[in-house]
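A.B. asks: Got a predicted structure plus its sequence, pasted below:
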Amino acid sequence: MTSVIDITALHKRYGRQTALHSLDMQVQPGTIYGLIGPNGAGKTTTLRTLVDVIRPTSGSVRVLGEDPRRGGATLRRRIGYVPGELRLEGRVTGHRMLDFYSHVSGPVARGTVDELADRLGVDLSRPVRSLSKGNKQKVGLIQAFMHRPELLILDEPTSGLDPLMQREFQAMVREARDAGQTVLLSSHVLSEIQQTADEVAVLANGRIVAQGDVASLRLGSVRRVRVELEETDAADVRRVFSEITGVEALEVAPLDSILQLSATMQGAIDPLIKALARFTVHDLTIEEPDLEESVLRLYGATEAQEEGAR
């Protein structure tokens, strides 16, 4: 199967700063590929090379079987692109702006623009410059999706969208995949990638530190836990929870008439829940760690493996 995107030994340097280090990545047809990492990891630089906004220092990039530097307007019409820093200004209405884009990107089926505008809840009769950041982002999404391109390249596409619209966007992405389109989606929001992507690459400091399907990477296997217990013996609580496999950074502290416990939990959550059943629980919060923490764990594990191999 020919890859829709094929990146080999991609290296990008800005003066003395290296943004990408010998990046290798392949995206297969009809899939949603998530590129995830903290700000400054190299996500936007990677995506911009795919649409020839910037040129690699070395290495090769092929998109839909072509070199972006030579594909020109013909190749760009086969791609729907939302940049990470979307800037839409001007006196024209959303309808007029999208009509202009349709002449650039290719024919748009009748009614498609209005259908997408209704789904995203944006008024295209208003001047673009009067729209909020979130509504400008919606216009950007419409211009990327409206001509049903073979490939969608979306850089932080839900920036400025409320949770309801984020879910609608995720539905649009899944529908595009089901229609045979390929989606490359970058984000620094862990849950967004987990809910949409088939394959994931985790980028840190310009290097891919892990890649594969979402389940195999177990990006959500580490959880942050906060518990309020009816006041009891703090030493006993500490002993019980410190013996649970996977519990780290355990802290136990009394506060007024309750006992506060916080920890990170790696792996199965069941042993923690069974331990909590011994006590009277007033409050329980279990949340995924922030992306920085997840990436650092993967990055640290990768470095340890490389050091061991040496």
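C.D. replies: Arrived safely.
A.B. asks: switch to C-alpha atoms for all contacts and neighbour counts from now on
C.D. replies: Fine.
A.B. asks: Name the helix or strand for the residue lying closest to residue 58 once chain neighbours are set aside, please.
C.D. replies: Leaving aside its chain neighbours, residue 58 sits nearest to residue 11 (5.1 Å; criterion: Cα to Cα, 6 or more residues apart in numbering). Residue 11 belongs to strand 5-14 when elements are defined using DSSP states H and E.
A.B. asks: same for that strand, what does it pack against?
C.D. replies: Helices and strands touching strand 5-14, as assessed by 3 or more Cα pairs under 8 Å, 6 or more residues apart in numbering; DSSP states H and E, comprise strand 17-27, strand 58-63.
A.B. asks: How about residues contacting it?
C.D. replies: Residues from elsewhere that reach strand 5-14, judged by Cα atoms under 8 Å, 6 or more residues apart in numbering: 18-28, 55-65.
A.B. asks: Might one say that residue 259 is in contact with residue 229?
C.D. replies: Yes: using Cα atoms under 8 Å, residue 259 is in contact with residue 229, at 5.0 Å.
A.B. asks: Just to be sure, residue 86 is in a helix?
C.D. replies: No: if the criterion is DSSP: H, G, I helix; E, B strand; the rest coil, then residue 86 is coil and not within a helix.
A.B. asks: how about it, what does it touch?
C.D. replies: Neighbour list for residue 86: 136, 137, 140 [criterion: Cα under 8 Å, 6+ apart].
A.B. asks: From the contacts of strand 5-14, list just the buried residues.
C.D. replies: Restricting the contacts of strand 5-14 to buried positions leaves 19-24, 26-28, 55-56, 60-64, with burial counted as 16 or more other Cα atoms under 10 Å.
A.B. asks: in stretch 41-53, what counts as buried?
C.D. replies: Buried residues in stretch 41-53 (16+ other Cα under 10 Å): 41, 42, 43, 44, 45, 46, 47, 48, 49, 50, 51, 52.
A.B. asks: and the comparison structure, right after this:
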Amino acid sequence: MTTILKVQGLQKRFGKVQALSDVTFNVEAGEVIGFIGPNGAGKSTTIRILLGIIKRDGGNAEIFGKDAWKDSFEIHKKISYVPGDVSLWGSLTGGEIIDLFMKLHGSGDKEKRDYLIERFELDPRKKAKGYSKGNRQKVGLIAALSVDSDLYIFDEPTSGLDPLMEHVFQEEVEKIKAAGKSVLLSSHILSEVERLADKVVIIRQGEIVEAGTLDELRHLTRSTVTLETEKDVAKMLNVKGVHDFVQKDNQGIFSADHKYLNDILVEATKLGVKKFEAAPPTLEDLFMRHYEG
């Protein structure tokens, strides 16, 4: 696969604050990377370095094989970016701003622009000063999605959008991916990342603490098992690999270590299994594993 974005050992300090101490990850062609972490973890600082807005203190950051700082002008010709709070020119209409962004980028599809305006239910004739936060986000998203880019960088792009518009955005990202384009998606909406991302990068206090596909990361946490048996299900309480056992009527609900699932099943069959459901950990489980406490 072709590496579109490469970050290696990225470092950034603001005065006495070490914002980034060791950030390393790649984005390959046609890949959607979910970049997650709480406020202050270093997501936006990393993105600002990638965009050439601020200069890194150490490490490397490359897009399309070019240096993110030195070659930012060339890089910007092939990327689209939407921040979490889009600022607009209040005296211009939404439509005028979208056209201006497309012109500044140097490419754009007017038919796609009109299609996206309809999909996102934006009134393009209204002055930007009268727009809500959600409508400002729509302007940024429509402008970014109306141009042909090889890399799309979204930093909390659906902030302020209602669930219906979030769904529209997700569908458009899936189309980008199907077209072989790459996406770096920073989002607090973990269900959104779980639906769209091929891989997840979790950042904590300026360092990457986990990276990989959801399937690769899920082995790190336990599945949630719901078990109903003919005999007393409470006998599962002391089975190796069973944790946090709770009994509700005839059912036992517990967390199970993956490496002991076979042993757990063997013990469950001795009790006469009537129901056995095992749910893998969600992205939220993986995320909270690094931030609980």
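C.D. replies: Here it is on my side, so go on. The model shown is predicted, which means the values in this text are computed figures rather than measured ones.
A.B. asks: What would you report as the TM-score here?
C.D. replies: TM-score of the superposed chains, computed with TM-score structural alignment, normalised by the length of structure 2, equals 0.80; 283 aligned residues with a Cα RMSD of 3.6 Å.
A.B. asks: how about the helices and strands packed on strand 5-14 of structure 1 in CSV, adding distance to residue 197 of structure 1?
C.D. replies: Output for the helices and strands packed on strand 5-14 of structure 1, formatted as CSV (distance: least, Cα to Cα, whole Å):
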stretch, distance to residue 197 of structure 1
strand 17-27, 12
strand 58-63, 19
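A.B. asks: Which one of these lies nearest to residue 252 of structure 1?
C.D. replies: strand 17-27 (41.6 Å; Cα to Cα).
A.B. asks: That closest one packs against which elements?
C.D. replies: Applying 3+ Cα pairs under 8 Å, 6+ apart, we find strand 17-27 of structure 1 packed against strand 5-14, helix 43-50, strand 207-213.
A.B. asks: The second one against structure 2, how far on average?
C.D. replies: Superposing on structure 2 places helix 43-50 of structure 1 at an average distance of 0.9 Å from its equivalents, by mean Cα distance after the TM-score superposition for structure 1.
A.B. asks: Show me where the stretch 151-300 of structure 1 has its helices.
C.D. replies: Along the stretch 151-300 of structure 1, counting by DSSP state H, counting those that start in this stretch, helices occupy 163-178, 190-196, 214-217, 234-242, 270-276, 291-309.
A.B. asks: Of these, flag the one that's most buried.
C.D. replies: Of all those, helix 190-196 has the most neighbours on average by mean count of other Cα atoms under 10 Å, namely a mean of 18.
A.B. asks: Quick one: list the elements packing against it.
C.D. replies: Here helix 190-196 of structure 1 touches strand 32-36, helix 163-178, going by 3+ Cα pairs under 8 Å, 6+ apart.
A.B. asks: Would you mind finding the match for residue 286 of structure 2 in structure 1?
C.D. replies: In structure 1, the residue matched to residue 286 of structure 2 (TM-score structural alignment) is residue 294.
A.B. asks: Could you find the closest non-adjacent residue to its match?
C.D. replies: Using Cα to Cα, 6+ apart and skipping residues adjacent in sequence, the residue nearest residue 294 of structure 1 is residue 219, 6.5 Å away.
A.B. asks: Likewise for residue 35 of structure 1?
C.D. replies: Excluding its sequence neighbours, the residue lying closest to residue 35 of structure 1 (Cα to Cα, 6+ apart) is residue 186, at 4.5 Å.
A.B. asks: What count of nearby residues applies to that neighbour?
C.D. replies: Other residues near residue 186 of structure 1 come to 26 when the count uses other Cα atoms under 10 Å.
A.B. asks: Next: residue 3 of structure 2.
C.D. replies: Residue 3 of structure 2 has 16 nearby residues by other Cα under 10 Å.
A.B. asks: and what of residue 154 of structure 2?
C.D. replies: Count around residue 154 of structure 2 with other Cα under 10 Å applied: 22.
A.B. asks: got it, and residue 83 of structure 2?
C.D. replies: Residue 83 of structure 2, neighbours per other Cα under 10 Å, totals 20.
A.B. asks: quick one: residue 122 of structure 1 and residue 138 touch, right?
C.D. replies: Yes: in terms of Cα under 8 Å, residue 122 of structure 1 counts as a neighbour of residue 138; the distance is 6.9 Å.
A.B. asks: Among the two, which residue is more densely surrounded?
C.D. replies: Neighbour tally, residue 122 of structure 1 and residue 138, criterion other Cα under 10 Å: the higher count belongs to residue 138, 28 against 20.
A.B. asks: so how far does whichever strand or helix holds that one sit from its counterpart in structure 2?
C.D. replies: Using DSSP H and E, residue 138 of structure 1 sits within helix 133-145. By mean Cα distance after the TM-score superposition for structure 1, the fitted helix 133-145 of structure 1 averages 1.2 Å away from its aligned residues in structure 2.
A.B. asks: in that helix, what's buried?
C.D. replies: Residues 134, 135, 136, 137, 138, 139, 140, 141, 142, 143, 144, 145 are the ones in helix 133-145 of structure 1 that count as buried (16+ other Cα under 10 Å).
A.B. asks: what does stretch 68-87 of structure 2 give?
C.D. replies: 68-69, 72, 75-76, 78-86.
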